[in-house]
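In: what would the 3D arrangement of this be:
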Amino acid sequence: MAKRRRKTASSLTALLPPCRGPKLQPFQPQDASIKWGPRLDKSHAHSDSQGYVFQAEIASRQYAIKVFKFYHPDIEKFYWETYLGKSYPIERAIFYTDPFYAECRAYGRIKQACDERRVTARIATRCHGYLFLTTEDMNFLERQEGIDLCTSIIDENLRRALGGDLRARAIVKDLEIDTTRLQKKSIDQAWRNVSLLNSLGIYNQDIRTENFMNCRIVDFGSSWTEPHAILDKADKVDADEAREQRLSDCAQFDEMVEQEGIKTTKKTPTSRHNLRPRKKSWWLD
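Out: Predicted structure coming up:
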């Protein structure tokens, strides 16, 4: 493992994303030294992934840190323009399409629900906040780990959408060891956690066995959290599409259970609704 000394960053107290809806707090302290450990996602890595997950040590504590690639809303412009319109600025579209902001919104809502005691059990891997990487950290990961943060897609429009801040973004989470594999005895708990997330207006959109540890979802980079500009507009433009998005976790959960051959008596809402055949969604890896 290699230790990188972080330069003192400017004080960051802003909650993200800076738009209507739930927000995530910054990890503290932002200027802490990070001792980077091994990559945790190599077995599931692919070229169109949202980022990279590392084991890392901060202040003598082990964490899992997801470092996000830079994302340009123009990549999916054909989709969000359908609902938000061609004049919708990417400075706002990025809040509803960027995987980093997707995680910020989801974890912000989870924290809010826990603070208000609407949720008393841990239904997702615990998140400790977002983190901006220093240039030294970015260079170290690109050089030593050979990762590509997709800085080549940064143009003037994306630079403006990011407020001129071109530091890589990251989310700091608990380092979990999976001791409860999804099987007949644990699948009902996994479903309860997904159902609770849906009841909070969080739709993960990426339900698969690799996204669960100890029956809890570990990644929200593909999620939509209400209020969500695209989903709000879909309610007015295409109610069936909006309904499908809200039921997508149910459909994907059923598909996962069937593919894994897990026997369960669980009944999801998809058992009571006739959904249109699902196409591969643009926001999924």
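In: C-alpha from now on. contacts and neighbour counts both.
Out: Fine.
In: where along the stretch 101-250 of the chain do the helices fall?
Out: 135-144, 156-161, 187-199, 229-237, 239-260 (DSSP state H, counting those that start in this stretch).
In: dump those to a markdown table, plus mean neighbour count.
Out: What follows is those, written out as a markdown table (neighbours: other Cα atoms under 10 Å):
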| stretch | mean neighbour count |
| --- | --- |
| helix 135-144 | 15 |
| helix 156-161 | 16 |
| helix 187-199 | 18 |
| helix 229-237 | 17 |
| helix 239-260 | 18 |
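In: for stretch 260-272, measure first residue to last.
Out: With Cα to Cα, to the nearest Å as the measure, stretch 260-272 spans 22 Å from end to end.
In: work out the gap between it and the centre of the chain.
Out: How far stretch 260-272 lies from its chain's middle: 25 Å, per Cα atoms, centre = their mean, to the nearest Å.
In: for it, list every residue counted as buried.
Out: Thr268, Thr270 (16 or more other Cα atoms under 10 Å).
In: and for stretch 212-228?
Out: For stretch 212-228, by 16+ other Cα under 10 Å, it's 212-226, 228.
In: tally of neighbours for the nearest residue to Pro227 once chain neighbours are set aside?
Out: Spatial nearest neighbour of Pro227, chain neighbours left out: Gly21 (5.7 Å); criterion: Cα to Cα, 6 or more residues apart in numbering. If you count neighbours by other Cα atoms under 10 Å, Gly21 ends up with 16.
In: need the helices of the stretch 101-250 of the chain in a markdown table (columns: distance to Asp98).
Out: Converted to a markdown table, those look like this (distance: least, Cα to Cα, whole Å):
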| stretch | distance to Asp98 |
| --- | --- |
| helix 135-144 | 19 |
| helix 156-161 | 11 |
| helix 187-199 | 20 |
| helix 229-237 | 13 |
| helix 239-260 | 17 |
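In: second input sequence below; structure requested for side-by-side comparison:
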Amino acid sequence: MYPDWPKSVADLAPLPLCDGPKLKPFMFRGPQRIEFLEYVGEGSHAHVFKVRIQEKIYALKLFRFVYDDDWLIPTDDTDDDIQTMSALYNYAEPFSCECRAFGRIQEAGLENLAIRCFGYLLLDEEHERTMMNQFSHLELEFNGNMDEPGLEEVRSRFPGKDGRDPPIRGIVKEFGQCAEGLTAPLARKLLKDIKSLQGLGIINMDVAHRQVVSGRLSDFSTAITVRHFVTSPELNPNLNPDEISAMEFETFQLSSNDYWAFDAMVRKWNWENKRKITVYAFPGGDGCQIKYNLRSKRPTLPSRWRFYTFVDPREGQGVSKKRKPARWYYECDDMAARRLNRKGGFSAFHEWEFKDGYIYPRRRA
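Out: A predicted model of the protein is given here:
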């Protein structure tokens, strides 16, 4: 499932190995040489280091081998089904998510929308030993997540062709400034960038102040990039109308949730810093919806709700100065409206099943 140990540079294909955007490998001049300068910190999916490569300073994000329930997983207990897990891994595991998002940004030539990315790398054994020895006092763990590291031996579950545990996967990024305060101009820029990124077909960006580096979003380890099994029914010709409708609902939720998260970020900053930044995605940060009550004429019909979000990411055509994306309006009944009419927070409505070479949505129990 994971990338295997390369025998030469020629083995470093763009990743992930599925249709859609991919990230190219970071190209060293000769053998891999990395000088670890400082441990920057950790997140749910990775450890971040300040490094020197070829006389330049970078941020190196080294990904954990996270638990299955840290990413979108199938409904059944298929932990050891390599075909199922690989199909979902290429779209949904955090390393793959980040590769796909940065790959889309790069192919669109819009690298100003996020922290600059220079490619992925597979950490060789010598550098892994050096890193673990140098930071041994931190007891770094690459199995699991930040909250409960090391509960399971995830890395060794799908070994490489020679039986070795797969290499630690990393992404090389620009080293930027993390501690920048939130201001109204920065909030306006970030909101514009979120719309532009959604215009490229990138959603579920985990919008938060902690991931803003040098005034740009930096973390895409939860991102969904079109074409994707969540957003794109054309990937599965066997879907029925109910399944296609379920995917549209999920995509709308995830798209609008980026703006809910933006508004929550502004409210949290204002509360913690006694500020009054009034830059919100939705009016007053409370969302926007219009209710159409049809009961007056046809009592047997439920009331209808109409919600909107700012971009339909399924178009994936990008945002230019001349073309402003049209709002995406979504009509639904009371049951769906209760999920959409919340004041922040989102949990996935569906799980995903791999069957006969295709991925299907399945309603959570």
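In: looking at the buried residues of stretch 212-228 of the first structure, which are in strands?
Out: Secondary structure defined by DSSP state E assigns Phe212, Met213, Arg216, Ile217, Trp224, Thr225 of these to strands.
In: got a list of what the fifth one touches?
Out: In this case it means Trp224 of the first structure. Tyr96, Ala102, Ala106, Ile202, Tyr203, Asn204, Gln205 (Cα atoms under 8 Å, 6 or more residues apart in numbering).
In: which one of the residues you listed is nearest to Arg143 of the first structure?
Out: Closest approach between the contacts of Trp224 of the first structure and Arg143 of the first structure, by Cα to Cα: Ala102, at 27.6 Å.
In: ok so, going back, if any of the contacts of Trp224 of the first structure are buried, put those into a ChimeraX selection.
Out: Listed next is the ChimeraX selection for buried residues among the contacts of Trp224 of the first structure, using 16+ other Cα under 10 Å:
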select :96,102,106,202,203,204,205
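In: want to throw the contacts of Trp224 of the first structure into a markdown table with distance to Val194 of the first structure?
Out: Formatted as a markdown table, these follow (distance: Cα to Cα, whole Å):
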| residue | distance to Val194 of the first structure |
| --- | --- |
| Tyr96 | 21 |
| Ala102 | 16 |
| Ala106 | 13 |
| Ile202 | 9 |
| Tyr203 | 8 |
| Asn204 | 8 |
| Gln205 | 11 |
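In: what's the distance between the host helix or strand of Trp271 of the second structure and the middle of its chain?
Out: Assigned by DSSP states H and E, Trp271 of the second structure belongs to helix 241-273. Chain-centre distance of helix 241-273 of the second structure: 13 Å, with Cα atoms, centre = their mean.
In: quick check: buried residues in the next helix or strand after it?
Out: Using DSSP H and E, the helix or strand that follows helix 241-273 of the second structure in sequence is strand 289-292. Neighbour counts over strand 289-292 of the second structure (16+ other Cα under 10 Å) mark Gln289 as buried.
In: cool, stretch 329-339 of the second structure as well?
Out: In stretch 329-339 of the second structure, counting by 16+ other Cα under 10 Å, buried: Glu331, Cys332, Ala337.
In: please apply the same query to stretch 71-82 of the first structure.
Out: Neighbour-count burial for stretch 71-82 of the first structure flags Tyr71, His72, Pro73, Asp74, Lys77, Trp80, Glu81 (criterion: 16+ other Cα under 10 Å).
In: could you check how far the residue nearest to the spatial centre of the second structure is from Lys161 of the second structure?
Out: Nearest to the mean C-alpha position of the second structure, by Cα atoms, centre = their mean, lies Ala223 at 1.8 Å. Ala223 of the second structure is 29 Å from Lys161 of the second structure, where distance means Cα to Cα.
In: can you check Ile171 of the second structure too?
Out: Taking Cα to Cα, one finds Ile171 of the second structure at 23 Å from Lys161 of the second structure.
In: and if you look at Phe36 of the second structure?
Out: From Phe36 of the second structure to Lys161 of the second structure the distance is 29 Å (Cα to Cα).
In: again with Lys50 of the second structure
Out: In terms of Cα to Cα, Lys50 of the second structure sits 32 Å off from Lys161 of the second structure.
In: possible to save the ones in strands among the buried residues of stretch 212-228 of the first structure as JSON lines with distance to Ala242 of the first structure?
Out: Formatted as JSON lines, those follow (distance: Cα to Cα, whole Å):
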{"residue": "Phe212", "distance to Ala242 of the first structure": "25"}
{"residue": "Met213", "distance to Ala242 of the first structure": "29"}
{"residue": "Arg216", "distance to Ala242 of the first structure": "25"}
{"residue": "Ile217", "distance to Ala242 of the first structure": "23"}
{"residue": "Trp224", "distance to Ala242 of the first structure": "11"}
{"residue": "Thr225", "distance to Ala242 of the first structure": "13"}
